[in-house]
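Asker: Next one to model:
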Amino acid sequence: MTTDVGGIAADRLKSFVERIERLEEEKRGLSEDIKEVYAESKGTGFDNKIIRQIIRLRKMDKADRQEQRAILELYAEALGMED
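Answerer: Coordinates of the predicted model:
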């Protein structure tokens, strides 16, 4: 039986809140796992700043990566930073 409080189905609301809480806990666990992988990669000599950049780039489609690189090169050239 659903309990209505002020027009709100309390059982349904409680179900949503509990699901969100479980997912948040899973997210915290995954964040800890990711931190451990970064620590491991750093321990073997890899640069985590570069790994994070690579991960960001891999999430982009090819056209967006190409556009970003072109704009970066253009800005660097405008600032006299190109070799």
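Asker: alpha carbons only for contacts and neighbour counts from here, please
Answerer: Will do.
Asker: What are the boundaries of the helices in this protein?
Answerer: 10-43, 48-59, 62-78 (DSSP state H).
Asker: I'd like those laid out as JSON lines, including distance to Thr2 and mean neighbour count.
Answerer: Output for those, formatted as JSON lines (distance: least, CA to CA, whole Å; neighbours: other CA atoms under 10 Å):
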{"stretch": "helix 10-43", "distance to Thr2": "6", "mean neighbour count": "12"}
{"stretch": "helix 48-59", "distance to Thr2": "43", "mean neighbour count": "12"}
{"stretch": "helix 62-78", "distance to Thr2": "49", "mean neighbour count": "12"}
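Asker: Export these to CSV and append columns for distance to Asp4.
Answerer: Output for the helices of the chain, formatted as CSV (distance: least, CA to CA, whole Å):
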stretch, distance to Asp4
helix 10-43, 6
helix 48-59, 44
helix 62-78, 49
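Asker: Following up with a second sequence; could you model it the same way so I can compare the two?
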Amino acid sequence: MSDIIAADQLRLFIERIERLEEEKKGIADDIRDVYSEAKSQGYDSKTMRQIVRLRRMEKHVREEADALLETYRNALGLA
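Answerer: Got it, this is the predicted structure:
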């Protein structure tokens, strides 16, 4: 009896994951469309992606990354 219950529960988990994966794909398509729209308006999508990534970071993590990048630039004469 417990094997039947476990199989039903497993099936439900798998179905939920499949639904969420479909939603995730839809959202990814929407994000791609927004980047395409911005690009058609003259914005650089690669730079926009970097900005989105930076805005996700906590302020102190972003500041540490900026300081390290600046240190490396100075060391290589790129400042």
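Asker: Quick check: Ala39 of the first structure vs Met81 of the first structure, distance?
Answerer: From Ala39 of the first structure over to Met81 of the first structure the distance is 33 Å, taken as CA to CA, to the nearest Å.
Asker: again but with Ile51 of the first structure, I slipped
Answerer: Ile51 of the first structure is 24 Å from Met81 of the first structure, where distance means CA to CA.
Asker: Ile71 of the first structure too?
Answerer: In terms of CA to CA, Ile71 of the first structure sits 13 Å off from Met81 of the first structure.
Asker: can you check Ala10 of the first structure too?
Answerer: Going from Ala10 of the first structure to Met81 of the first structure by CA to CA gives 61 Å.
Asker: Repeat that for Ile55 of the first structure.
Answerer: 25 Å.
Asker: What residues does the spatially most central residue of the second structure make contact with?
Answerer: Nearest to the mean C-alpha position of the second structure, counting by CA atoms, centre = their mean, stands Arg53 at 7.5 Å. By CA atoms under 8 Å, 6 or more residues apart in numbering, the contact list for Arg53 of the second structure is empty.
Asker: rerun at 10 Å
Answerer: Contacts of Arg53 of the second structure were listed using CA atoms under 10 Å, 6 or more residues apart in numbering, and they are Thr47, Arg62.
Asker: mind checking what it lines up with in the first structure?
Answerer: Using TM-score structural alignment, the equivalent of Arg53 of the second structure in the first structure is Arg56.
Asker: and what of Leu69 of the second structure?
Answerer: The alignment partner of Leu69 of the second structure in the first structure, by TM-score structural alignment, is Leu72.
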